[in-house]
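1. I need the structure of the sequence given here:
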Amino acid sequence: MPNIGNITLGEFPLLLAPMEDVSDPPFRAVCKDNGADLMYTEFISSEGLIRDAAKSVKKLDIFEYERPIGIQLFGSDIETMASCAEIAAAAGPDLIDINYGCPVKNVACRGAGAALLQDIPKMVKMTEAVVKSTGLPVTVKTRLGWDHETINILEVAERLQDIGIQALTVHGRTRVQMYKGDADWTMIGKIKDNQRIRIPIFGNGDIDSPEKALEYRERYGVDGIMIGRASIGNPWIFNQIKHFFKTGAHLPAPGILERVAACRKHLDFSVRWKGDTLGLLEMRRHYTNYFKGLDNFKPFRMRLVESLVYRDIEAMLDEIVHYYQESENFAAI
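-> The predicted structure follows:
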């Protein structure tokens, strides 16, 4: 049973990946309802936090129902990262996570995220500074390496463990791959086979079904699985995987009432947390995902994304329930 410090996660935890512009408190709420065992904030810029930038500070918001919850930080300056870990710890998370895996240009090309995979000594110094700056457990999320010629995750795992991290999540791609091609879990399995490794190792990348989760659990021996893109519009995936592990059978696909209930909770929380205008605007990206696979949904989607009136959207969700309960147009995921 993997532990992170004094945090007990259960026999085989399922983690919600930190995703920019996705894994905010409203999205985390529906994932927690549906079986996510450990969740993380969206990644927070250390420079933004030091400057007291409103967007960065807002991402520190966490709620009791979310526990255990980690705040994820990224940055390129060692002292700034250490200072930000202290600020983040004051927000009351259960752990601090360092992002050494983000591949996007405006992060990696500024020396943060996956860029640190090109400078392991600096990565080690930065991690050690963060570990020393807080009494909370520190974890790391990273990738296999910068490119296929410089896959260095085995060295990274050992060195970061030796300076005090308490868990490591590895995405099975290099930075150059971005999110293309298949994730390669072979190296993740080799980390688990390393007799020197004592901390929990979580695998990430391409887990989009209960069958694949079980296959990768058994093949690579990881201590848990982190799920990212497959949870968008499908928060039920966590409980689906858990049920499959226990029974070998599939849970019924979510019906229209379950989909609308999840979307409605997400919408309500989004408006309460962000305000009417921003809360409604940022929900637009989620409507298609919650109702993926429904025949004749396009007219509803167009109306949902065009409206910025909360009551109108609530009424449309009621209309969607009525339409798909009374017709032959419902297709389960």
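2. contacts and neighbour counts: CA atoms only from here.
-> OK.
3. hmm, residue 32 is touching residue 66, no?
-> Yes. Contact status for residue 32 versus residue 66: in contact at 6.8 Å, counting by C-alpha atoms under 8 Å.
4. show residues contacting the host helix or strand of residue 87.
-> Here residue 87, judged by DSSP states H and E, is contained in helix 78-90. With contact meaning C-alpha atoms under 8 Å, 6 or more residues apart in numbering, helix 78-90 is reached by 46-47, 49-50, 60, 71, 73-75, 95-96, 125-126, 129-130, 132-134, 136.
5. to check against the first, give me the structure of this:
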Amino acid sequence: MKQDNLIFLAPMAGVTNSAFRTIARKLGSSLVFTEMVNARGLLEKTKKSLELICFREEERPIALQLFGSDPVLMAEAACVGVEAGFDLIDLNMGCPTPKIVKNGDGAALMRNLPLARVIIDSVSKAVKVPVTLKVRKGWSEGDDAVFSLACYAEEAGLHWITVHGRTREQFYSGKADWEIIGAIKASFNIPVIGNGDVRGPLDCIRMMEETRCDGVMIGRGALGNPWIFQQCRHYLETGNLLPGPPVREVLKTCLRHLSLLVDLKGERIGVREMRKHASWYFREFPGAAALRREINTCESVKDMKEVLAKIKE
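-> Now for the predicted structure:
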């Protein structure tokens, strides 16, 4: 996978399913990730895990993000991912969610570096596709575990390391520390992807200039704004800012998202999940609060289309 112009969608639980990934790829994300998948669940073929690894060919290149703390299971799950057709395997060692951390997974591995190293080595040796690693700045302020993890990733020949500039204790509050991203980039030869507080093309170019990172992963900045990827790419290539999408394009994309979600999950669940996305698409519009209240009452595709039609009018 080429290292140039890497600007892509971050994996986000409950958000980056096939529907959102399809739209993000169409609008310029150079790569997409599954929601994080439990390695054990994937090997046990649980319904949830099998649903999470479903993808469309038009989403490629696509990465499978795995979490877990058993090196053998992680390696076996990575092999299952390769057999399922994924182009890349990403190791999650940064998720701050309590239910993940309490099992020793996600960001908890930043406090168990020997185990983290074994997992990295086991997975990298098990598969032929690129393997990447996603971590946080540390467990808490002053923690330098990210340097050890970057060293392990480099020694194992991982494709890149993604660094989110917040500690586990911060969760998603406060400001992301981009200096740590630059410090990792300056200290190692492995490519470094920056993550945290990129809300638009000016943030993207500033992160790349300040940290010298090799690419940018965008998470919450893409919610309701999948155009952020083409805007960032255009600005990097031309130095010019693209205007925001017109209302008709936002509506068209929102309706396409709705259709993809319903195809993926059925009408009842698809419409319920679409409520948050539709609210994100139109949160900057006049009357957004009232619109959100209407959106949150929708139970069918018909209901959702009727509410969205009011925007067009």
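6. now the TM-score, please.
-> Once superposed, the chains reach a TM-score of 0.96 (TM-score structural alignment, normalised by the length of the second structure), with 313 aligned residues with a C-alpha RMSD of 1.4 Å.
7. picking up where we left off before, and the contacts of helix 78-90 of the first structure, which of them are in strands?
-> 71, 73-74, 95-96 (DSSP state E).
8. for the residues you listed, which two are the farthest from each other?
-> By the measure C-alpha to C-alpha, 74 and 95 form the most distant pair in those, at 14.4 Å.
9. ok, back up a step: read off where the helix holding residue 87 of the first structure ends up in the second structure.
-> Using TM-score structural alignment, helix 78-90 of the first structure lines up with residues 71-83 of the second structure.
10. what about the matching stretch, how far off from the first structure?
-> Compared with the first structure after the fit, stretch 71-83 of the second structure shows a mean deviation of 1.4 Å (mean C-alpha distance after the TM-score superposition for the first structure).
11. quick one: contacts for residue 131 of the second structure?
-> 88-91, 123-124, 158-160.
12. again, but for residue 175 of the second structure
-> Contacts of residue 175 of the second structure (C-alpha under 8 Å, 6+ apart): 166, 197.
13. likewise residue 221 of the first structure?
-> Contacts of residue 221 of the first structure by C-alpha under 8 Å, 6+ apart are 189, 192.
14. and it, what pairs with it in the second structure?
-> Using TM-score structural alignment, residue 221 of the first structure pairs with residue 212 in the second structure.
15. do residue 268 of the first structure as well
-> Counting by TM-score structural alignment, residue 268 of the first structure lines up with residue 259 in the second structure.
16. quick one: neighbours of its match, just the number.
-> Residue 259 of the second structure sits with 18 neighbouring residues when counted by other C-alpha atoms under 10 Å.
17. which helix or strand lies directly C-terminal to the helix or strand hosting it?
-> Using DSSP H and E, the element containing residue 259 of the second structure is helix 247-265. Next in sequence after helix 247-265 of the second structure, counting helices and strands by DSSP H and E, comes helix 267-281.
18. that following helix vs the first structure, average offset?
-> Mean deviation for helix 267-281 of the second structure: 1.0 Å (mean C-alpha distance after the TM-score superposition for the first structure).
19. what is the helix holding residue 259 of the second structure packed up against?
-> helix 18-26, helix 267-281, helix 301-312 (3 or more C-alpha pairs under 8 Å, 6 or more residues apart in numbering; DSSP states H and E).
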